[in-house]
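J.: Need coordinates for the below:
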Amino acid sequence: MSKLILFNKPYGVLSQFTAEPGIKTLADYIQSPGCYPAGRLDKDSEGLILLTDDGKLQHRIANPAKKMSKCYWVQVEGEPNEQALQQLRDGVLLKDGLTKPAKARLLEPVPELWDRTPPVRVRKTVPDHWIELTIREGKNRQVRRMTAAVGMPTLRLIRYRIGSWTFDGLKNGEWRSETV
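T.: Down below sits the predicted model:
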């Protein structure tokens, strides 16, 4: 049996245990020796990160070749239209190549979320909307680059799901352990 930790990572926390002066890390939230992150989530992104004590499980979760889907809730600047959503579904050409096709839809209604510190900037003259984007690869800052490439810069990025695991039932900054 392997130990799996589901953590709802707050904004501004590094996906590592090694301390950095003045920056929070996983060690500020999780005390479970022998468990390590299965993949990363940028400091300025929030949501689900998985940790495990099983190297094979860690590889299966983190390795893009294993094609484990990751679902993100993305607050974007502007108003998503069907053309932009279809571009995301077809794959977006980035500097490092074409992304694999994604699932993309307008997220309505917007789920009830925790407040972020600091809050997302709001511009009275530019609307913002939420989309749900599911990908099966993990290029560096991929979701942010994809939305920007189709004219919808990301304002807030929350990973909701990895494979079949979600952060349901976890407040921001909370974690729970499961046996798999």
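J.: From now on I want contacts and neighbour counts done on CA atoms only, so please keep to that.
T.: OK.
J.: pretty sure residue 70 is touching residue 162, no?
T.: Yes. With contact defined as CA atoms under 8 Å, residue 70 counts as touching residue 162 (4.5 Å).
J.: The residue nearest to the spatial centre of the chain: what's it in contact with?
T.: Centroid-nearest residue in the chain: residue 159, 2.8 Å away (criterion: CA atoms, centre = their mean). By CA atoms under 8 Å, 6 or more residues apart in numbering, the contact set of residue 159 is 45, 46, 47, 48, 70, 71, 72, 73.
J.: and if we set it to 10 Å?
T.: Residue 159 makes contact with 8-9, 41, 45-49, 70-74, 132-134, 166-167, according to CA atoms under 10 Å, 6 or more residues apart in numbering.
J.: same check, this time on residue 166
T.: 6, 7, 8, 47, 48, 49, 50, 70, 71, 159, 160.
J.: before we move on, back to that, now do the shared contacts for residue 70 and residue 162.
T.: Listed contacts common to residue 70 and residue 162 are 48, 61, 134, 135, 136; contacts here mean CA under 10 Å, 6+ apart.
J.: Please give the structure of this sequence too, so both can be compared:
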Amino acid sequence: MSRLILFNKPYGVLSQFTQEPNGPPRPTLKDYIDLPGVYPAGRLDHDSEGLLLLTDDGRLQARIADPKFKLPKTYLVQVEGEPDAASLDRLRHGVHLKDGITRPAEADRLADPDLWPRDPPIRVRKSIPDCWLTLTIREGRNRQVRRMTAAVGHPTLRLVRWAVGDWSVAGLAPGQWQAVAAH
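T.: The predicted structure follows:
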């Protein structure tokens, strides 16, 4: 039977079990998960937080990570400024990035979510407001959400992956993981 691990990856942790060969020392999955034979299904940048799925099943790993399966990935995104309807529509219809136009996304404003504090906290500027969005994408380009929000004039300040498909990070504190049934 396949193992599937839901992990709430803290800010600053690499989505791999080993250090970058020439990079600065950073925490890795090895610092949190001591299970042989499981590997990340997809990636989450070191400066992003939230749900990272790990499994020991190569087929399941491919189904989760490969964009051809169009598994939805939902993010809570704190952005600089307050996007208007036109900015949200651009996200919903696809944004032109250097590597092409993104697939349409689901994008909506969100009341400030009740999340764990980030360490270190985001920078706050009194003269520039910020707000939260939910953004659901069905592809996984490098730093895609950050590039999409920047392209519509609202750089990302904090990025939390909340869900992948039916799996969610709800109820898991940063650094916690739990095994669930794979489906």
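J.: TM-score for these two?
T.: Overlay of the two chains. TM-score (TM-score structural alignment, normalised by the length of structure 1): 0.98; 179 aligned residues with a CA RMSD of 0.8 Å.
J.: ok so, going back, need the contacts of residue 166 of structure 1 in JSON lines (columns: distance to residue 148 of structure 1 and secondary structure).
T.: Shown next, in JSON lines, are the contacts of residue 166 of structure 1 (distance: CA to CA, whole Å; DSSP: H, G, I helix; E, B strand; the rest coil):
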{"residue": "6", "distance to residue 148 of structure 1": "29", "secondary structure": "strand"}
{"residue": "7", "distance to residue 148 of structure 1": "27", "secondary structure": "strand"}
{"residue": "8", "distance to residue 148 of structure 1": "25", "secondary structure": "strand"}
{"residue": "47", "distance to residue 148 of structure 1": "20", "secondary structure": "strand"}
{"residue": "48", "distance to residue 148 of structure 1": "22", "secondary structure": "strand"}
{"residue": "49", "distance to residue 148 of structure 1": "24", "secondary structure": "strand"}
{"residue": "50", "distance to residue 148 of structure 1": "27", "secondary structure": "strand"}
{"residue": "70", "distance to residue 148 of structure 1": "19", "secondary structure": "strand"}
{"residue": "71", "distance to residue 148 of structure 1": "18", "secondary structure": "strand"}
{"residue": "159", "distance to residue 148 of structure 1": "17", "secondary structure": "strand"}
{"residue": "160", "distance to residue 148 of structure 1": "20", "secondary structure": "strand"}
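J.: Make a markdown table out of the residues you listed and add distance to residue 150 of structure 1.
T.: Shown next, in a markdown table, are the contacts of residue 166 of structure 1 (distance: CA to CA, whole Å):
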| residue | distance to residue 150 of structure 1 |
| --- | --- |
| 6 | 32 |
| 7 | 30 |
| 8 | 28 |
| 47 | 23 |
| 48 | 25 |
| 49 | 27 |
| 50 | 29 |
| 70 | 20 |
| 71 | 18 |
| 159 | 20 |
| 160 | 22 |
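J.: Residue 55 of structure 1 pairs with which position in structure 2?
T.: Taking TM-score structural alignment as the criterion, the aligned counterpart of residue 55 of structure 1 in structure 2 is residue 58.
J.: Tell me who's in contact with its match.
T.: Residue 58 of structure 2 touches 2, 38, 39, 41, 64, counting by CA under 10 Å, 6+ apart.
J.: do the same with residue 65 of structure 2
T.: Going by CA under 10 Å, 6+ apart, residue 65 of structure 2 touches 40, 41, 42, 43, 53, 59, 71, 139, 140, 164.
J.: swap the cut-off to 6 Å and go again
T.: Contacts were defined as CA atoms under 6 Å, 6 or more residues apart in numbering; by that measure residue 65 of structure 2 touches 41, 42.
J.: What separation do you get for it and residue 121 of structure 2?
T.: Using CA to CA, to the nearest Å, one gets 29 Å for the distance from residue 65 of structure 2 to residue 121 of structure 2.
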